[in-house]
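*Asks:* Sequence plus the predicted model coming up.
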Amino acid sequence: MDKKILDFTENDFIENWNTSVSSSTDCTMPSAPKKRHHRAKKNNMNDEPPAKKSAPSIQLDAGFKWNLQALAKAAESVETGGKSPVSALNELGVRVSYCVLRQGGPAHCPSFTVAVTVADMTFEGWGHSKRDARASAARTCLSALLARAGRVLPNPGPQPDFTSDEAPKYPVSEFQCIETKIQPPDGNGNKATPPPGLFGPAVSPVLKSPINMLYETYPGITFHCSFGDGSPLDTAQAPVTLSHSMRFKVVCQIKYQKFEGYGSSKKLAKLAAARAALGEMCEKTMSHARPVSSDGLPQLLADHVAKLVNEKFNEMMRGDLVHSKRKVLAGIVMTIDNKLEGAKVIAVTTGTKCVSGEHMSVRGRVVNDCHAELRVTKILMKIVNGSNARARARVSLLARGQLRTKIESGEGTIPVKNCINVIQTWDGVLQGERLLTMSCSDKAARWCVAGVQGALLARLLRPVYLRALVLGSLLHRHHMYRAICGRIEGCISALPPPYRLHRPLLARAASTEARTPARAPSFSVCWSITSPYPEIINATTGKLENGHPSLLCKQSMFARWQYLVRRLPLLPQDPAGPYLPPLPQDMDHLLYDEAKNLCSTYQVAKRCLTDAFEQAQLGRWIKKPIEQDQFHCEILGADPALLFA
């Protein structure tokens, strides 16, 4: 350390110090200490090396000096975000001590006051956590020292929340976090205004909340709050069967119209009700209010779909607190001609796990993927109704990214490019290799090309596409569109008729899903309109909790297909499409894999999809071991009432 910089060690001798505590704005600096050792002067001037230039310093009260270069370096590291104020202060080479002065506030919003002592100077900082308060105190100390040098440490701006559903309320340059660009002078020779610093305050227009906009536009509106099931708030005991995201309900009434909103708190429920009202009442698009979608899906319809799915889940799980826990909820609502009247929930599922590799079945008796978004389409394959009905899926998850695979016995996905074995083998999985399953966003992209009916029903039905996707949270329209169809629309071609690249309508419910920071349960709840009670599937084993196969396993699907194909006419041969082979005479010895290949048109469409992914350099589609589909139908002569339950 430079000799001219004050070094506070145990052997330092300090005198004439001002022991008064200084504030964060005006401080009295200590006097310079007397040096105990002096550098010996050499008698021979020729042998003396050239003298070093002293580092620039700032002169404080009582003759105290501080290394300006070290302070400037610390300020620069804090301003650019390279270091925290605490780290920058510690690296100045002085003794620093922190202590908590006060602690208060409610449990959900605590407040802390921390004092930092540097060279008998004390500065205070405040924050909602001890860490934030400590950083605030360190920043105050650095600001006070820099103020004596004529410099100002910029105040920190709000940190961006990348998990928020709201759009940013201030413009952020895409190069702002990389460097500060110098603007060229304009035609008059005047320099343009430089962009604000990273920690500088951003100039933003005043945005009003949906609630304030409603009060200004409709002064006579009223809000009525209750629990999610409609019971008043003064009830002796709050209902415990409600999901976290529907704990409170707020009804916004504008004249004779009522709009409902749900949330995990009264504030969120009131905000959701205001968004729903604005989405119906306002004509102009305002991004911060989530109004009518630009792609044509009415916000009122999106909110109604989300409400029906949530209410159905709460209804069927009433009294079952164990299985009412969930991370992802998905459902399919059937509407006719975009009318709210007559909208019917036909499937509701939960789940976020995949089967373990050691529980794979060569007889088609397990459910491989228990993710809610995928189980709900399997249920739809059981109960597909009239051709004039339009299905709408509602999920509370965002699809994203390149081709990805799910992690066995874990959560999250990894890119396909990081996978070593693109072709999975039965022996390899049993010997310890991870069983890979394509992500939900990749399978949703397959729905937009090949439909949700699957390969078996493709001989009986034309492609079934979802009319709209309504998300409960984390909806970024551009990211969602790219995930399900945008990333392949420039590469996919030669689709056989009647297959096409379908672009579903996208919307987000006004009552957003609450974030649940807990580990996902290892079960999946699956309910269909044809069953009075839901199935509880163990996601690890792929079977019911009692060990029996599920009605959604491949063996059950194969049995239902054989029952239908023997009684219903097949689709006619399309002259412009590939050749459709006839059904074999001996259906009892038909393999599941052979039955899927009977619809060559579907297989060609799916091959066009995988080729488009490879052409776009997004990775290759990873399939399950082929042994999983090499089985015969074991359910013969079953009662149709039980088979289609």
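*Replies:* Thanks, I have it.

*Asks:* C-alpha from now on. contacts and neighbour counts both.
*Replies:* Noted.

*Asks:* measure Val118 to Ala144 for me?
*Replies:* Distance check for Val118 against Ala144: by Cα to Cα, to the nearest Å, it reads 12 Å.

*Asks:* okay, how far is it across stretch 350-368, tip to tip?
*Replies:* From its first residue to its last, stretch 350-368 covers 15 Å (Cα to Cα).

*Asks:* no no, stretch 261-270
*Replies:* Distance across stretch 261-270, first residue to last, is 6 Å (Cα to Cα).

*Asks:* Which residues does that stretch contact?
*Replies:* Applying Cα atoms under 8 Å, 6 or more residues apart in numbering, the contact partners of stretch 261-270 are 211, 223, 225, 228, 244-252, 271-274, 276, 510-514.

*Asks:* Second structure for comparison follows:
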Amino acid sequence: MANCKTAVSILQEHCARQGMTPIYNTISQEGLSHQPKFTINCTAGQTVGTGEGVSKKSAKQAAAEAVLQQWEVEIPKLDSVKAETVDPPNPVGQLQELVTFLGWRRPEYDEIEETGPPHDRSFVIGVTVGKFKEQGTDKSKRLAKRTAAKAMLEKIKALPPDTDPGIEPGTTKSKKKQAADAPAAKATGCSLQFAVGQNIDRLRNNPLNFPDAQSCQILQLIAVEQNFATRYIDLPEPGPNNQYQCLVELQTSPLAVCHGTGQRLDSAHATAARNALYYIKMMAQKPPDALIDIKDEFEPPSHKNPVQMLNEMTVTPLDFSMVDKSGPPHEPVYVMSIQLDGQIFTAEGKKKKEAKEAIARKALLTVFGIKSPDNDGLLYARTRPTPSVLYSTWSAQKALICANLIQNLIEAKLREVTLNDGQHRYLKYKVLAGIVQSDGEAVESLKVVCLATGTKCPLAEEPHTKGTIIHDCHAEVIARRCLKRYLMEQLLEYQKNPRSSVFDGGISGILQLKEGIRFHLYISCPPCGDASSFIKEERNMGHNDVHPGRGARGILRAKIKQGESTIPLTGKATAAPERLFTMTCSDKVASWNVLGIQGALLSHLIAPVYLSSVVLGMQYHPDHLPRALYGRLTDLPDLPRGYKLNKPLMVGTSRPSQCPFGASPVAKAPNFSINWIIDLDNIEVIKTDKGLKEDGSSSRVSQEKLFSTYMVIMNKFPSSKGQTTGGSIKQSPQRGSSSKKDKQGKGNVSKEKPQQNFKVGNTYREVKEKAEAYQECKKILKATFLSEGLGRWLERPKECDNFSIVPDQ
């Protein structure tokens, strides 16, 4: 007999036997209207289970299953066909998402015809997107609408990438002539970067000190001048404090969406418009190197106090000290001071907070040329900011502008590579990471070399010994793997044409990056582990760590299998090793700041490569991030020559990361990870539950493929004896360095070829262990963590690396 019992009915039976009733409560409802997500709690006695689903019914079933699993009750599989089928994706929602990210008008549906007898009706629904029209026929209006949307989806996907939705199919009239015939038509997809015009110049060169009520009007003036369309979208869900929420869509290139809230709908529109103007102001900035007579390069948000603004302008945490306290108990006077940029600033106030804000105002004006919010709430930059010594080439304001540009480049590249491949469903992400390359100080040289998404680790019961599975699918880890593949491709390019490669000759055959080449890591949110474990609320991001001395600060942590949580690696944490899998991203990035991002294999051929900056899309904290990424390792002993403790510039962008398709930092993470590498074909999709591609093959950034590419490279680096088998450069773990260039892994150019000291057939682990200087540095890193009481570095089983590759001859 077929089983027809669901988890809800099974739970109801068990509760009835124990004389209790399960209670279901709806916790939250998120997502878009056509793609909702419900979270429901089920309480049965002392047991609580939580479930999520696209409907309340499916979420209720998931919550009941969670309770039954805790009771260790077996849930039989449903034998009915309905239980085995999976609902197909809704074409109405897919069409809505596609046209939104293409910057086209929203689809419009019309009922065209209704025929047939009452018991067998037939409906015809038409859908219009711009000048394109399609129809769908079915037995209900809902199904007919889906049929029409599906037909329109197929039509749009078959169109050329540069199709204008405002042109009739088959029309041969040029776009210029159409523009002349219809001057009022709005062109979509215009770029705001370095835009010119009277209104946008006025916005660029002046602070946003006008009333909120004028924001919508000013935005419309700029939209008309720059020839792009705007659209306000009122969200049905209430925002914080039960306020109205609104989105304003700017049909620019890339497409931009800005958010606003308010006590009234018109004030929500005004807030969204002001945020849009701030975005346009940032995007329209001229290259920083060309800013000579322009005031107000960057307009800080008016809601930030001076201490927050100063924290964001500096790399190291602010250290205020109380110099004196005087006056009677009921009216004290505090004198505070701080040393910044080689200067000491002092101020007094009736409260410590007032004194700190007064100091911050002086420092902002003196060091950075910014006048902070006064009693009237206005702020502006009086002159071109004084170059900061906190970074060798960028001023603080230029760093912030470049951070915003890096964020925009990464997000635009994600949209480009997914939409060009017709795979817009992979735009969903919880964490996005990417690496941007720069050449010198010109912002025009910035280019995205790789990007990745992902937040999960695959569940592996036994160690994998072939190197095909990726054990960590977090975005920043995959992005680093992509960069290693990019560097390998650049080594192959070096053999063909050294001028077009990023590498140049170095010491004893070790190549080095060309002068001016830098890499910048972007992450849409703080890396998991120590950098994010103590961040509770985003509104507190600008304040110092109120408990910097707590023992939990800086502790090594490990990721939990198949989860997005971490667990400290101290005390009794390692008593349950089955829960532990790999080190957190905070710990891994910290190791990259010592070992370099090139890895052990490439250290045979190139000098250590370090990140120049780390850019966060949201939740940047001036204490937690520097501590996690290098502050824990300030007491490192002498390292082998060429290695150092790297302290990259850390910057938070001026707006949160744009999460498409309703994904957000609190949404459930997708079960896939994508990666893209410049000059390689298309995006690659990895299933995070397996660590393999969708077809079951290994990823191009897996250990197996990276090792195989490395062996190909070594065949192209013949030794002085003319051998062509894979090999390694003999590295000396000599400590210390004799020059500044040596500390950076650079030195005099040498044409000496790599000397090989191992044979074909060596395992992946053996090749890595022959990088003596790298392994010596790695031992020092782990010993430092252990000696500082921060925990023991988690080691993977040795058999995971015991595989070999036979290179093609």
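*Replies:* Thanks, I have the structure now. Treat the numbers as computed from the prediction; the structure is a model and nothing was measured.

*Asks:* returning to what we had before: so which of the contacts of stretch 261-270 of structure 1 are in strands?
*Replies:* Among those, the ones falling in strands (DSSP state E) are 223, 225, 248-252.

*Asks:* Just give me the match in structure 1 for Gln178 of structure 2.
*Replies:* The alignment leaves Gln178 of structure 2 without a partner in structure 1, by TM-score structural alignment.

*Asks:* buried sites along the helix or strand containing Gln178 of structure 2?
*Replies:* Taking DSSP states H and E as the criterion, Gln178 of structure 2 maps to helix 175-181. Buried residues in helix 175-181 of structure 2, counted by 16 or more other Cα atoms under 10 Å: none are found.

*Asks:* now stretch 773-780 of structure 2
*Replies:* If you call a residue buried by 16+ other Cα under 10 Å, then stretch 773-780 of structure 2 has these buried ones: 773-778, 780.

*Asks:* just to revisit the earlier point, top of the ones in strands among the contacts of stretch 261-270 of structure 1 by neighbour count?
*Replies:* Most neighbours among those, by other Cα atoms under 10 Å: Lys249, with 29 neighbours.

*Asks:* Tell me how many other residues crowd Asn546 of structure 1.
*Replies:* Neighbour tally, Asn546 of structure 1, other Cα under 10 Å: 9.

*Asks:* just checking, what residue in structure 2 corresponds to it?
*Replies:* Checking TM-score structural alignment: Asn546 of structure 1 goes with Asp695.

*Asks:* Skipping adjacent residues, who's closest to Arg157 of structure 2 in space?
*Replies:* That one is not Arg; residue 157 of structure 2 is Lys. Computed as Cα to Cα, 6 or more residues apart in numbering, the closest residue to Lys157 of structure 2 that is not its neighbour in sequence is Gly422, at 7.1 Å.

*Asks:* do you know how far that neighbour is from Glu154 of structure 2?
*Replies:* Using Cα to Cα, we find Gly422 of structure 2 at a distance of 11 Å from Glu154 of structure 2.

*Asks:* out of those two, which sits in the busier spot?
*Replies:* Per other Cα under 10 Å, whichever of Gly422 of structure 2 and Glu154 has more neighbours is Gly422, with 14 against 11.

*Asks:* which of the residues in stretch 349-357 of structure 2 are buried?
*Replies:* By 16+ other Cα under 10 Å, the buried positions in stretch 349-357 of structure 2 come out as 349, 352, 354-357.
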